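Q: below is the sequence, then the predicted model.
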Amino acid sequence: MSDLDALEGWAAPLIAALSPTARRTLLRAVAVDLRRAQQERIARQQNPDGSAYVPRRPQRAERVGRVRRGAMFRRIRQARHLKAKITPDGVQVGYQGRVARIARVHQTGGLDPARPGGPLLRYARRQLLGFSEADRDRLRDRLLAHLAGDGVK
């Protein structure tokens, strides 16, 4: 049993006992916190375990056009792509549409064409979404603060 399963085991009945309005408020705050934590970790170019992302492959010298340098995933870490959603069962933080396909390829280290109709390339595994120890601690603290009556801050 993981730490997250244990946290869910004791928190689920307490959250279920809340009024629907209080539950929605708590879940919305948790979803926003998790999304923000994921965005910050992606900006630091780190996997959930704290290891650095595998760097980009070197570009060919004869490549025409702009050579990409700098941080990866600058655009897909924006809130308009990284969605936080409240469901009756809990919260979801993830991607949708075309961005979800791109994120999935990097999350699992899969094959994908670099351009439409182009050859398939193997992308290195870079975990965009996942729980770190800090995320678990943040989630636990948020739940405890809310249940203790301090409210959601």
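A: Right, received. Where do you want to start?

Q: all contacts plus neighbour counts: C-alpha atoms, from now on.
A: Noted.

Q: with adjacent residues omitted, what lies nearest to the residue nearest to the spatial centre of the chain?
A: Closest to where the C-alpha atoms of the chain average out (C-alpha atoms, centre = their mean) is Leu129, at 3.4 Å. With sequence-adjacent residues excluded and distances taken as C-alpha to C-alpha, 6 or more residues apart in numbering, Leu129 is closest to Gln38, at 6.5 Å.

Q: this is the other structure I want to compare:
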Amino acid sequence: MTDDLRALETWADVLLAKLQPGQRRVVTRKIAQELRRSQVRRIASQQAPDGAPYTARKQRKNLRGKKGRVKRQKAAMFEKLRKTKYLLTENDENQLSVGFFEKVVRIARVHQEGLEDKVSKKGPAYRYPARPLLGFSATDQALIRDLLLHHLGRF
């Protein structure tokens, strides 16, 4: 996987070196936006970058539930983390990054790496299973290649 990414980086560096800084900024912004959309779609479908499904949530005990009541639909995992407010892009003419910044970095890191964290402020600690939120898949690499070729084809 890293060899494929290095090959893509080497290939893209040669092509991007031919562009002016303003044109590089435009193409890196477009690639960053599309990568962010790709990551959001993958997180929403609850899949790791390699295509494996996320580990299911632990089943909760229903100690207080009444029989016969209308039950609320369960919220999807990482629903808020997928929002543009938290999953951000940063780019300039030389680099781009898609990731979590500021407040949600700790939460995203715990789930990305499968670390231990407290369930609530004064609650018990729990070791979360690894659910990789960010990463490159083969489709992401193809997306980068296609966007770069499309942009260069206009000149």
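A: The structure has been received and is ready for your questions. All of these numbers come straight from a predicted model, not from anything done at the bench.

Q: quick one: TM-score?
A: The TM-score (TM-score structural alignment, normalised by the length of the first structure) is 0.89; 149 aligned residues with a C-alpha RMSD of 1.9 Å.

Q: doesn't the residue nearest to the centre of the first structure fall inside a helix?
A: No - per DSSP: H, G, I helix; E, B strand; the rest coil, Leu129 of the first structure lies outside any helix segment and is coil.

Q: close enough to count as contact, it and Gln92?
A: No - using C-alpha atoms under 8 Å, Leu129 of the first structure is not in contact with Gln92, being 11.0 Å away.

Q: hmm, who's touching the host helix or strand of Asp3 of the second structure?
A: Element membership for Asp3 of the second structure (DSSP states H and E) is helix 2-17. Contact partners of helix 2-17 of the second structure, identified using C-alpha atoms under 8 Å, 6 or more residues apart in numbering, comprise 24, 141, 145, 148.

Q: any chance of these in CSV, plus neighbour count?
A: Below are the contacts of helix 2-17 of the second structure laid out as CSV (neighbours: other C-alpha atoms under 10 Å):
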residue, neighbour count
Arg24, 21
Gln141, 15
Arg145, 16
Leu148, 19
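
Q: which of those residues fall within helices?
A: Among these, the members falling in helices (DSSP state H) are 24, 141, 145, 148.

Q: list just the nearest of the residues you listed to Ser45 of the second structure.
A: For these, the residue nearest Ser45 of the second structure by C-alpha to C-alpha is Gln141; the value is 18.9 Å.

Q: what do we get in the first structure for the closest one?
A: The alignment partner of Gln141 of the second structure in the first structure, by TM-score structural alignment, is Arg136.
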